[in-house]
Every structure is written in C-alpha cells, then in structure tokens.
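Peer 1: everything below, folded, please.
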Amino acid sequence: MLSTVAVTTRSTTTRQLLSTSSKRCFATVVNKNQASNIDKKYKVVVVGAGPGGLSVASTVSKLLGKDQVAVIDPAKYHYYQPLWTYVGGGLKDFKDSQRPMESLIPKKADWIQDSVTQLEPDTNHVVLSNGQTIGYDYLVVAAGIQVNWDKIKGLKEALGKEGVTSNYSPESVQKTHQFLQEFKGGNALFSYPNSPIKCPGAPTKIAFLAEEIFRLNGIRDKSNVIYNSFQDKIYGVDHYGVVLNRLIEERNITFNPKHELIEIQSNNRKAVFRNHRAQEGEEELITYDYNFLHAVPPQAPPTFIRESQLADPVSGFVDVNKYTLRHNKYNNVFSLGDCSNLPTGKTAAAITVESGVLKTNLIADLQGKKIKEAEYDGYASCPLVVGRNELVLAEFSGYTGKPLETFPMDQRKVSSLNAFVNKEIIPSIYWNGLLSGRWTGPTQFRKVFSHFRSSQ
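Peer 2: The predicted structure follows:
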C-alpha cells in the first residue's frame, strides 16, 4: 500500500478554504497583483512538471478543484531519468523512460506550456517567455537543474560522435550502449564535474556497467577503465563508499580524485583534465587519449531562479528552510527537488519524501490550519548499480550522512533482488505513485521494518 498525504478531496471553493485571518493576510497581495496587470491568477502555481511538481500539483488540484492550480512547463515529454543508466547499459529501451507530458498533467490542473523567465515574489507573479504574467497566492518551485553543456570546451560539438557520450542527454544516452559495444580496447574515460549534479551516483553506475560489458565481450584485458572525478571520494556517503572502493579495486577500475574535465579535443580524441591536487598557485593539466568517453556536464540552478529574489545568494538555488521546505523570506513560496538548496542528494527518491512534507505544510496553509509543520529529515536514496544484476541500495540522510535504510538487512551487500526491484518495480511506483501524488516515500515502511532490524 502506498503511503499518502491525508487531504480533503471534496470540492471546496477558495473562499471556503481560507480563514478570516488568512483573508486579511492576502488583502495586500490582491492589491499588488491588480497593479501588476496579471493575465491570469491561480491559488497555487507550480513551476516545473518534473516528479516534484507533478506530485504536488496532483494532490493540491484534487483538493482545490478546477481553475485553481497551474503547472508551468514547456516540455513536450516527461522522462524518468533514473532509467537512463539502464538505457546506456543496453538493459532498457529509451521509450520506457518517456511519456507525453500531456498524459501526466493532473486533470484538474491547467497546463501552461511555456517557460518562466522571471520570478517576482514581492508582487506574487511569474513572467512567461511569451510576455504573459501569471499570478498566485502560493508558489511551488520545482524547476529542476540546468545542464550546462558549454562549460566543458568541445563537449557540445563532440557529443554523440566517435565514442563521446553522456547519459545526461535524452539524445546521447541512446548512443552510449552502441559506443560501448563498438569499443575494441584502449582507454574508457568517465568523468564527474565540478558542480552539484542530479543523481550523483549515475557517473559511477555507467562505469561499472561498461566494465562488465568489456568483460562479457572478451576485451577486458585490452581495456583501461578510468574514472576521473572532481570529488575526492568515489561516493560522498562513506557508509556505502567503502563498498564501491572495494569493488573498483576488485574490478581494476582506476579512480583519480580531484580531476576535472575541462576540454574535449575530438579531432585527435584527447580529453584534458585539471588536477586540483596540484600545489597551491600551480595549474596542472593532464591529457588522456580516449577511445570511449562518458562526460557528465556541469550543472547549476536555472538562470531565472539564480537571478531572482528567491535564490540563495551563495548557491543560486531556491533558498528554503531545510526542514519545512518553505522559503526563508517569502512564506507563500515553497520549493523541492533539484532546484532547491536542500543540502541532500538531488535524486528522485529524495523528492518522494520532500513532496510529502511540502504538501502537508502547503495544504495546512490553504485550509487556514495552524499545525506543527512537517519536517524533512534529508532522506535520499541512490540505487548504486554495479552490474546488470547487481546493486547496492544506498539510503541515507543527506543532513547527517547516516543510513536511513528501509529493509531489515545491511543494504551495503550487493543484491540481485534489489537490482530487479530497481529496474522493474520502482519505475511503476514512479509513474503510478509519485507523479499522481500518492507515493511520498518509504518512511512508514522503515518504521515497520525497524522492529526486525539488528544493529549493524
């Protein structure tokens, strides 16, 4: 049974939902909106139709009814991006990761198929690329993360050609397995950039799958598998990093920490890395020949967020309270997922729990209820694929670095059962549970299983 956020589902007007005190609170807001030439106004506007945005919009639109919730996103398709590791490894078809956006927008929500160019929290509106202005009483920012391909010189020009690929692109991910099968030996390079990224475990996963493919194809003895990362660890959570360290040693994968990919010279198949372990004041550039290269592009907050008053001045992501997911300055703004400055893993699994907390707090506001706000514990999960039938199920709090494992076993052990669940079962939960607003993470299951867990 999927855990849910308890909400009232009967049709209720906006006037009935707000308490008298809430009405007074919004009197000034309405006046400001009127002065801003709002083209259309909603009770709740959700920016972004990724997993976080759709989860919130699905639940809240059922509560408020038609014409009260808008979802703003220009994309024609929605992608289940965690599946792209399997697509790149030749274990899933790309079509399994893609659905038309129109089929996923909640029936009672309005889909505004456009991009946001400005966030104006002082006057409670957003500006679209077509010049229209959309007003709101509450704003939920779930706009994901911006992929900056041009931050690595030569990457855009090389991508998808002659052995250069990335599982972070819907186009090039479809080339990854082809290039791995065409690989006949030499250097297979894998990179991790100098920036936050979505799914931090993904660069490691494809390195393990590639090494396995080379073994199965009988060319492992001719292949150098090299993982160059800007990070100083193979994985940021030490509880699971020790397992990956053992596996890369067993499988003869070379790990070079503090190596940042800065240039691809596709004309002569060379990749240039900056060694951040060089002595202070010195710059050391190291050039590798490559026969296969999986590049992970640097990533950053979307420009319209970074340039807005909602941004954390240091990181540029939406500045929210890490427990309540409410903005630290604007009480009627919430954010979740990759575009927020929550100090935890930017993963779909994290969004499941974030969405439950956010919806509890937002709905209490909508109904004019005073509650002890729900709090997010930093939960994130990264199913660490280390082979086609091998997986280490990492579940942890990004706030503490300590495990938050669901099942009553040591999840650091490589498991074929968990590999099957991640590849065949979790996608269904994503499509049918998370996006519809019904799945808000494994917290309740963890509580049940905790009675059977022995200390590790």
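
Peer 1: going by C-alpha atoms from here, please, whenever you check contacts or count neighbours.
Peer 2: Noted.

Peer 1: need the three-state assignment for Asn130.
Peer 2: coil (DSSP: H, G, I helix; E, B strand; the rest coil).

Peer 1: and stretch 311-320, end to end?
Peer 2: 9 Å (Cα to Cα, to the nearest Å).

Peer 1: wait, a strand at Ala419?
Peer 2: No: counting by three-state DSSP, Ala419 is not found in a strand; it is helix.

Peer 1: tell me how many other residues surround it.
Peer 2: Counted by other Cα atoms under 10 Å, the residues lying close to Ala419 total 22.

Peer 1: my guess is it contacts Glu390. True?
Peer 2: Yes: applying Cα atoms under 8 Å as the test, Ala419 and Glu390 come out as touching, 5.5 Å apart.

Peer 1: measure stretch 128-146 end to end?
Peer 2: Taking Cα to Cα as the measure, stretch 128-146 stretches 17 Å from start to finish.

Peer 1: so what does the lengthiest helix in the chain touch, helix or strand wise?
Peer 2: Longest helix in the chain, counting residues (DSSP state H): helix 348-366. If you count contacts as 3 or more Cα pairs under 8 Å, 6 or more residues apart in numbering; DSSP states H and E, helix 348-366 packs onto helix 51-64, strand 379-387.

Peer 1: name the next helix or strand downstream of the last one, please.
Peer 2: Spelled out, that is strand 379-387. strand 390-397 (DSSP states H and E).

Peer 1: how far is that following strand from where the chain is centred?
Peer 2: 16 Å (Cα atoms, centre = their mean, to the nearest Å).

Peer 1: quick check: the nearest residue to Leu209 once chain neighbours are set aside vs Tyr235, distance?
Peer 2: For Leu209, ignoring the flanking residues on the chain, the nearest one in space by Cα to Cα, 6 or more residues apart in numbering is Gly387 at 5.4 Å. Here the criterion is Cα to Cα. By it, Gly387 lies 17 Å from Tyr235.

Peer 1: my read is that Asn187 contacts His294, right?
Peer 2: No: using Cα under 8 Å, Asn187 is not in contact with His294, being 11.2 Å away.

Peer 1: of the two, who's got more company?
Peer 2: Remark: of Asn187 and His294, His294 carries more neighbours, 25 against 18, as counted by other Cα under 10 Å.

Peer 1: what sits against the more buried one?
Peer 2: Counting by Cα atoms under 8 Å, 6 or more residues apart in numbering, His294 touches 164-167, 189-191.

Peer 1: one more to put side by side:
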Amino acid sequence: MTEQYDILIVGGGNAGVSLAAALRRKRQGRVGIADGQQLHRYRPMLNYAAGGQADMARFERPMRAVIPDGVEWIPDHVVAVDAEERTAVTTTGLTVGFRHLVLCPGLTPWWGAIDGLREAYAAGWAASAHVPEHVDAARALLSRVAAGDRVVANVPAEPSSCGGTVLKALFLACAAWEREGILPDVDVHLVTPYGRILDRQTIDPALAEAVARYGIHVHSGAEVNAVDHEAREVVLNTGERITDVAAAYITPVVRAPEFIAEAGLADDGEAGLAAADPATLRHPVH
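Peer 2: This next block holds a predicted model:
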C-alpha cells in the first residue's frame, strides 16, 4: 500500500516541524512528517543539561504532541528514496509517495571516524550532549571531575550540529569547578580544528577571554583521531597524545543518513550530505 503526500518531510526535528507548520498555514496540501523517534528533544538545551544548568526532561515531548495540527506523522524512519518514482520506503516497509520531498533528517554519529570512541562511550569514560541519548551520561561525566583530573573536550569539525556549542557545556562545567574551588587543580584541554577557537571574528575574542579565565589549554588546528578508555588517552591527528585523561567530552564526527547517498541525492563530500543549490536549497538534479 502506498500513502501519497503533496509534501513529504523527512525528519521531525525543529526544522521539519517548523516547516510543516508553515506549509499548513499556507494550505500547501497534504503534508507528512516521517520520523521514527518517539521523543522530541529541544536540542538547544542539550549542552545546558550536560553543564548541570537544565533538566532535559523539561524540554522533551512525545513526538505526536509537537506535530502541527493538520500534518500527518509517519512514525517510522525513511531508509530509501527513489527520486525518479517519487517514493520513499520506511523501516517497516511502508511505501510513501510524494510530489515534493524535503530532506532534514539531521546528522548521525559516524562512530568509525574516531577509533575507540563508541567503546569509550559504553564505558562511561567519554560522552557528549551532542549525542542526545547520552546527555545524562555527559552530565554525570562532567559532574564527577575532581581535583587533579585531566579533562579533554573537542569542537567537532564541519559538518556538525552547531559544533561550537560544545563550549557551553565546557564553560558551565568550568564555572561549576570554580565554585567548588577545584578549577586550579583541573587540567582542561580543548581540541579545535580551527586556527583560533571557532574562527569567528565576532565571537573569538570573548571566547579567548573565557578560555584564559578558566585556564584551558587549546590545541588549535587539531582533531581527535582516536581514544583509548583503558589507557585513558586521546590521540590527535597532529600526532600529539593527551595522556592520563579522566574525562573525555568528545563529540563524534557526524554524517548524513546513508539513504541520501544510496538514492543518488548526496554531494561529493565524505559526509554524504544532500546536494543543494545554495541560493534555492533545491537539489541540482531533482
């Protein structure tokens, strides 16, 4: 059986939900959102939760509760698209037809890009609120840091989901350690792929002040290549090794869901992002 939509939106995050509401207000026909997540998280609060300044449960809703009136929710993930036939297939085998397709499924962790990271997450030695299901683990990781510990955090390289916002959790944690009186005895390291902290002229001076205030050692122009939770070591692509690490606030490299590349809709980048005209956001072929 094939369901038919005028507009099918793949992804029920803030982008997909907001767009669906706008389309319904403009009466753009039958609109569907395909997303298998049962819980909607307000992602801007994730780093505040990890930094101990928010209860993430307050910013979570059942997915059904945030789907706009008049928009149909398909509670399943899209796993294949046929752009020529204008159909999508979900994990349960449902075929969905569409006149127009909007891709905003978000980015997914590319665990294989950093050796040992998935195992480090499972061991509780590494975590990041940018992997939403690990937000509680990230909060626990930062809150148990003690005097004498070494902490490593990273700014993920692009593409990323607001990668620079990891600094929120790091700065909030530093402020907490300062209040506890242990900050001078915590060795904090920040790994960033940029020449400066974020390479943003409007904000880097303020970030540099915060980094100096908290005594954070910055590893510029570097990325995390591998981690070893048993050896308590973080390895950078520069060859540098940060040893005796008590807590690794490491955000994984991310990529687009694989169905985008499999459908021939991706650009030439390694992350498999959907190709788009930068002026119109339309796919250059379809």
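
Peer 1: TM-score of the superposed pair?
Peer 2: Overlay of the two chains. TM-score (TM-score structural alignment, normalised by the length of structure 2): 0.91; 284 aligned residues with a Cα RMSD of 2.0 Å.

Peer 1: deepest-packed of the helices and strands packed on helix 348-366 of structure 1, please.
Peer 2: Neighbour counts (mean count of other Cα atoms under 10 Å) averaged over each of those peak at helix 51-64, with a mean of 26.

Peer 1: mean offset of that one relative to structure 2 (after superposition)
Peer 2: Its aligned residues in structure 2 lie a mean 2.0 Å from helix 51-64 of structure 1 after superposition (mean Cα distance after the TM-score superposition for structure 1).

Peer 1: need the helices and strands packed on helix 348-366 of structure 1 in TSV with distance to Phe304 of structure 1, can you?
Peer 2: As requested, these are exported to TSV (distance: least, Cα to Cα, whole Å):
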stretch	distance to Phe304 of structure 1
helix 51-64	17
strand 379-387	26
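
Peer 1: equivalent range in structure 1 for stretch 187-207 of structure 2?
Peer 2: Under TM-score structural alignment, stretch 187-207 of structure 2 corresponds to residues 224-244 of structure 1.

Peer 1: for Val318 of structure 1, find the nearest of the helices and strands packed on helix 348-366 of structure 1.
Peer 2: The closest of these to Val318 of structure 1 is helix 51-64. By Cα to Cα, the value is 14.2 Å.

Peer 1: ok now the closest one, how far from the chain's centre?
Peer 2: Per Cα atoms, centre = their mean, the centroid offset for helix 51-64 of structure 1 relative to its chain is 18 Å.

Peer 1: that helix vs helix 348-366, what angle?
Peer 2: 30 degrees (axes from the mean of the first three to the mean of the last three Cα atoms, to 10 degrees).

Peer 1: nearest residue to Val173 of structure 1 other than its sequence neighbours?
Peer 2: If the residues on either side of it in the chain are set aside, Val173 of structure 1 comes closest to Asn167, at 4.3 Å by Cα to Cα, 6+ apart.

Peer 1: what's the match for that neighbour in structure 2?
Peer 2: Aligned by TM-score structural alignment, Asn167 of structure 1 pairs with Ala129 of structure 2.

Peer 1: ok, that match - contacts?
Peer 2: Counting by Cα under 8 Å, 6+ apart, Ala129 of structure 2 makes contact with 46-47, 49-50, 135-136, 138, 166, 251.

Peer 1: any chance of those residues in JSON lines, plus distance to Arg179 of structure 2, secondary structure and neighbour count?
Peer 2: Converted to JSON lines, those look like this (distance: Cα to Cα, whole Å; DSSP: H, G, I helix; E, B strand; the rest coil; neighbours: other Cα atoms under 10 Å):
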{"residue": "Leu46", "distance to Arg179 of structure 2": "22", "secondary structure": "helix", "neighbour count": "29"}
{"residue": "Asn47", "distance to Arg179 of structure 2": "19", "secondary structure": "helix", "neighbour count": "26"}
{"residue": "Ala49", "distance to Arg179 of structure 2": "18", "secondary structure": "helix", "neighbour count": "22"}
{"residue": "Ala50", "distance to Arg179 of structure 2": "17", "secondary structure": "helix", "neighbour count": "31"}
{"residue": "Val135", "distance to Arg179 of structure 2": "22", "secondary structure": "helix", "neighbour count": "21"}
{"residue": "Asp136", "distance to Arg179 of structure 2": "21", "secondary structure": "helix", "neighbour count": "18"}
{"residue": "Ala138", "distance to Arg179 of structure 2": "19", "secondary structure": "helix", "neighbour count": "31"}
{"residue": "Val166", "distance to Arg179 of structure 2": "20", "secondary structure": "helix", "neighbour count": "25"}
{"residue": "Thr251", "distance to Arg179 of structure 2": "26", "secondary structure": "coil", "neighbour count": "24"}
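
Peer 1: and Arg255 of structure 2, what pairs with it in structure 1?
Peer 2: So, by TM-score structural alignment, Arg255 of structure 2 is matched to Ala300.

Peer 1: my bad, Val71 of structure 2
Peer 2: Aligning on TM-score structural alignment places Val71 of structure 2 opposite Ala109 in structure 1.

Peer 1: buried set for the one helix or strand Lys205 of structure 1 maps to?
Peer 2: If you go by DSSP H and E, Lys205 of structure 1 is part of helix 202-216. By 16 or more other Cα atoms under 10 Å, the buried positions in helix 202-216 of structure 1 come out as 202-214.

Peer 1: repeat for stretch 120-136 of structure 2
Peer 2: Those buried within stretch 120-136 of structure 2 under the rule 16+ other Cα under 10 Å are 120-121, 124-130, 132, 134-136.

Peer 1: now for that stretch, what's the gap between its first and last residues?
Peer 2: In stretch 120-136 of structure 2, first residue to last residue: 15 Å (Cα to Cα).

Peer 1: can you give the distance of that stretch from its chain's centre?
Peer 2: That offset, for stretch 120-136 of structure 2, works out to 12 Å (Cα atoms, centre = their mean).
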